[in-house]
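J.: Requesting a structural model of the entry that follows:
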Amino acid sequence: MKDSILNIPINYVNTEPADNKRSFGMESFELSVLETFETTTIKQRFQEPIFYNLLRGKKLMKFKNDIPIEYLPGSTMIVPPNLEMEVNFPDSSLVNPTQCLSLTIDKMKIASSLSLLNERYPRLDGQLWQLSMKDYSVFTNEEISSLIYKLYHLANQNTQEARIIAELTLTELLVLLFQSQNRKDLFLNNSFGALNDLVRYIQDNLDSELTIAFLSQQMSMSKTTLFRTFKREFNITPLEYINKARIERAKRILIEQPHLTIAEISYLVGFENPNYFTRLFKQYLHTTPTILRKTNQKLS
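T.: Reported below is the predicted structural model:
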């Protein structure tokens, strides 16, 4: 299992608590380093939304009656207030501790960032930008992880310059999170005004050859306009959306149809080369199709 590219030294001064915590704060946020040195299971519930970024190790997260999900380094998780979760640390030890960054953000900062985005960059579908707190969300985005890591370093500096940069960095982080949630909605319900017909066409034809030239013709717009529209609305290119949609569908098929081989699934979702499919799957989900299937079978 690969750790995050971000590196924070482990604190071995106190290894007794199940979740050893070191906190750093500035005006609009508090950031904590959480370290676990033993195999254990804990239950947690927070009054404020929590933003997690796992740096090393592995967690199995279970919400409500859902199937536990494997939470690996490189992903950011948003946990809404008052949502109880059961967290299992299957591999934690003194030699191999689990390390995670936990971020809480002031509500007024979130509100002001949303107002700024809605005023200057309104969504194409006429809806307002918002931070959904209905359920947990998981994003695999190195840029988001890097910004949280940057906040950690800024919070360790007691200077006016660091505080100013931290506020700007926090705004940038929130904008990326809003866009990432918007992108998640794109995969779930495809209700995005001008892009709706195109998204539905892509979802209905993932097993076909989908080129940018063909899709731009379908939308009666230039390739440049199509690229710019997708990038602005979802912080993702059309090709990235197609690949991500194919991987998401493959993930569901892996779990729901265990009799199909990896090669068969890759063809079903539009990949001609199973090896390329596996590489892309690992790039997006930080695990291979085979490991994901085996993990789900064990957890079930």
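J.: make it CA atoms for all contacts and neighbour counts henceforth
T.: Noted.
J.: Give me the secondary structure label for Ala166.
T.: helix (DSSP: H, G, I helix; E, B strand; the rest coil).
J.: what do you get for the one 10 residues further on?
T.: With three-state DSSP as the basis, the three-state label of Leu176 is helix.
J.: Ignoring the adjacent residues along the chain, who's closest to it?
T.: Distances taken as C-alpha to C-alpha, 6 or more residues apart in numbering put Ile144 closest to Leu176, at 6.9 Å, once the chain neighbours are dropped.
J.: Doesn't the one you found belong to a strand?
T.: No: counting by three-state DSSP, one finds Ile144 to be helix, located in no strand.
J.: Does it touch Leu173 like I think?
T.: Yes: between Ile144 and Leu173 there is a contact under C-alpha atoms under 8 Å: 6.2 Å.
J.: Now for the residue lying closest to Ser208 once chain neighbours are set aside: which residues touch it?
T.: The shortest distance from Ser208 to any non-neighbouring residue, by C-alpha to C-alpha, 6+ apart, is to Gly270 (5.8 Å). Neighbouring residues of Gly270 by C-alpha atoms under 8 Å, 6 or more residues apart in numbering: 206-209, 246.
J.: Is it correct that Gly270 falls within a strand?
T.: No: going by three-state DSSP, the assignment for Gly270 is coil, not a strand.
J.: any idea how far it is from Thr287?
T.: 20 Å (C-alpha to C-alpha, to the nearest Å).
J.: re earlier: return the distance of the residue nearest to Leu176 relative to Ser180.
T.: Separation of Ile144 from Ser180 (C-alpha to C-alpha): 10 Å.
J.: I have a second one here; can you model it like the first so I can compare?
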Amino acid sequence: MPSGKYLQKIDLTHPKYLQTLVENRRVFNLQNCELNVFESYQQAWRVPLTFSDFVITSMVRGKKIMHLLDKPSFDYLPGETVIVPADETMVIDFPEASADNPSQCIALAVDARYVTDTLQYLNSYYNNDPDEQHQWRLQFNQYHFENDTEITETINKIIRVCSSGDKAKNIFADLSLKELLIRLLQSQHLMQVKVESDTAGNHSRLHHVLHFIHQHLTERISMDHLSRKAYLSRNAFFKWFREQFGITPLEYINRERIKLAKQLLADPRQSVTSVSLQCGFSDVNYFVRLFKKAEGITPGSYQACLIK
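T.: Alright, predicted model coming up:
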């Protein structure tokens, strides 16, 4: 199924340059990171892979099954990203890989000092709200997630920079790498607060706002009303929300409504218009445009794919 969250395809290695048919590796070294492109052309099981640095991996094509951090195994598909701590062994299955259907994945190994410097930057300068003390850190209880548009675009940019011959590519890579780390941290923070808001709706201003959004997701949600819930002016509320989570309140609401819409569209008795209304959209055309932007396909086509 098409999706706007998929990474741009990377040219496959020419057959005569393949060194192995399982996890063939190409490496692009930069000052603070190392981009690896892995490809597999035949089925294989229980293949170990370990990096000495923190690593951000993202699927480009095909399918893997990941065994990681002593947790249950999971399917790893294009449009998804996994983060792994240093010296943690990934054990990988390739159940569908073949010459005609290879798997391809990037792994971005990031220097530990660079990660530490970025966390210090966030903790010192990016989030100084005295009412929302939050220690920015990587959380490995949230390590597998679906890409959003911003993360996809940033990873694509890093791939282009790392594989280019530009003399200034270390500078450009540093800027994009810092952006990617910050977006991943914000995404993790959002997921954590969202989970906590179900049981701790009044624990903090963040929990209170997200709890209210989810309680009223199918209704009209006024930005002015949300601002008052956060005890902030409208402009200050938008700035504060984006600093915390990397997206605007409206982008978050629409993202959650699209998730709900995908669940409802699984029922073939539901029409696109009905789903639009149930998800809080008063304009079905607006709903269709948002859905296509987020998923790369119209809601009608999405539903048709599900019920084939």
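J.: Now the TM-score, please.
T.: Aligned and superposed, the two chains score 0.77 in TM-score terms (TM-score structural alignment, normalised by the length of the first structure); 290 aligned residues with a C-alpha RMSD of 3.7 Å.
J.: hang on, the earlier thing: corresponding residue for the residue nearest to Leu176 of the first structure in the second structure?
T.: Here Ile144 of the first structure is matched to Ile151 in the second structure, going by TM-score structural alignment.
J.: Run a quick neighbour tally on its match.
T.: Counted by other C-alpha atoms under 10 Å, the residues lying close to Ile151 of the second structure total 21.
J.: Return the distance of it relative to Arg242 of the second structure.
T.: 15 Å.
J.: Could you do Val195 of the second structure as well?
T.: 18 Å.
J.: Leu49 of the second structure too?
T.: According to C-alpha to C-alpha, Leu49 of the second structure and Arg242 of the second structure sit 36 Å apart.
J.: now swap in Thr57 of the second structure and tell me
T.: 25 Å.
J.: neighbour-wise, which of those two wins?
T.: Per other C-alpha under 10 Å, whichever of Thr57 of the second structure and Arg242 has more neighbours is Thr57, with 21 against 16.
J.: any idea what that one aligns with in the first structure?
T.: In the first structure, Thr57 of the second structure lands on Tyr52 (TM-score structural alignment).
J.: Run a quick check on that match versus Leu72, I expect a contact.
T.: No: using C-alpha under 8 Å as the test, Tyr52 of the first structure is too far from Leu72 to be in contact (11.1 Å).
J.: re earlier: shouldn't the match of Thr57 of the second structure be within a strand?
T.: Yes: assessed by three-state DSSP, Tyr52 of the first structure belongs to a strand.
J.: Pick the one among the contacts of Gly270 of the first structure closest to Asn156 of the first structure.
T.: Arg246 (41.1 Å; C-alpha to C-alpha).
J.: you'd agree that closest one is in a helix?
T.: Yes: counting by three-state DSSP, Arg246 of the first structure is part of a helix.
J.: The second structure: which residue goes with that one?
T.: The alignment partner of Arg246 of the first structure in the second structure, by TM-score structural alignment, is Arg257.
J.: how about the helices in the second structure?
T.: 112-121, 149-162, 169-197, 205-215, 223-229, 234-245, 249-264, 272-278, 284-295, 299-306 (DSSP state H).
J.: Of these, give the one that comes closest to Glu39 of the second structure.
T.: helix 149-162 (15.3 Å).
J.: Distance-wise, check Glu295 of the second structure relative to His144 of the second structure.
T.: Glu295 of the second structure is 19 Å from His144 of the second structure, by C-alpha to C-alpha.
J.: Would you mind telling me which of the two has more residues around it?
T.: Glu295 (20 against 16).
J.: I'd like the distance between the more buried one and Cys305 of the second structure.
T.: From Glu295 of the second structure over to Cys305 of the second structure (counting by C-alpha to C-alpha), the distance is 13 Å.
J.: okay, and the common contacts of the two?
T.: Counting by C-alpha under 8 Å, 6+ apart, nothing touches both Glu295 of the second structure and Cys305.
J.: any idea how far Glu70 of the first structure lies from Pro90 of the first structure?
T.: Distance from Glu70 of the first structure to Pro90 of the first structure, by C-alpha to C-alpha: 10 Å.
J.: same deal with Glu256 of the first structure?
T.: Glu256 of the first structure is 25 Å from Pro90 of the first structure, where distance means C-alpha to C-alpha.
J.: So the two - more neighbours on which side?
T.: Each of Glu256 of the first structure and Pro90 has its neighbours counted (other C-alpha under 10 Å); Pro90 has more, 15 against 11.
J.: how many neighbours does the nearest residue to that one once chain neighbours are set aside have?
T.: Residue nearest to Pro90 of the first structure in three dimensions, not counting chain neighbours: Thr39, with 5.3 Å by C-alpha to C-alpha, 6+ apart. Look at Thr39 of the first structure: counted by other C-alpha under 10 Å, it has 15 neighbours.
J.: Could you do Leu101 of the first structure as well?
T.: Leu101 of the first structure: 23 neighbours (other C-alpha under 10 Å).
J.: what do we get in the second structure for it?
T.: So, by TM-score structural alignment, Leu101 of the first structure is matched to Ile106.
J.: was I right about that match contacting Asn36?
T.: Yes: using C-alpha under 8 Å, Ile106 of the second structure is in contact with Asn36, at 5.5 Å.
J.: How many residues are close by the alignment partner in the first structure of Asn127 of the second structure?
T.: Counting by TM-score structural alignment, Asn127 of the second structure corresponds to Pro122 in the first structure. The burial count assigned to Pro122 of the first structure is 15, neighbours taken as other C-alpha under 10 Å.
J.: can you pull the contacts of Pro122 of the first structure?
T.: 128-129.
J.: and the gap between it and Glu240 of the first structure?
T.: Distance from Pro122 of the first structure to Glu240 of the first structure, by C-alpha to C-alpha: 22 Å.
J.: just to revisit the earlier point, what sits against the residue nearest to Leu176 of the first structure?
T.: Contacts of Ile144 of the first structure (C-alpha under 8 Å, 6+ apart): 76, 173, 176-177.
J.: overlap between those residues and the second structure?
T.: Of the contacts of Ile144 of the first structure, the ones still in contact in the second structure (both residues aligned by TM-score structural alignment, their matches' C-alpha atoms under 8 Å) are 173, 176-177.
J.: what's near enough to touch Glu256 of the first structure?
T.: Glu256 of the first structure neighbours (C-alpha under 8 Å, 6+ apart): none.
J.: what's the spacing between it and Arg293 of the first structure?
T.: Glu256 of the first structure sits 10 Å away from Arg293 of the first structure, going by C-alpha to C-alpha.
J.: repeat for Asn65 of the first structure
T.: 20 Å.
J.: Looking at the two, which is more packed in?
T.: For Asn65 of the first structure versus Arg293, the count of surrounding residues by other C-alpha under 10 Å is larger for Arg293: 18 against 7.
J.: No further queries at this time; thank you.
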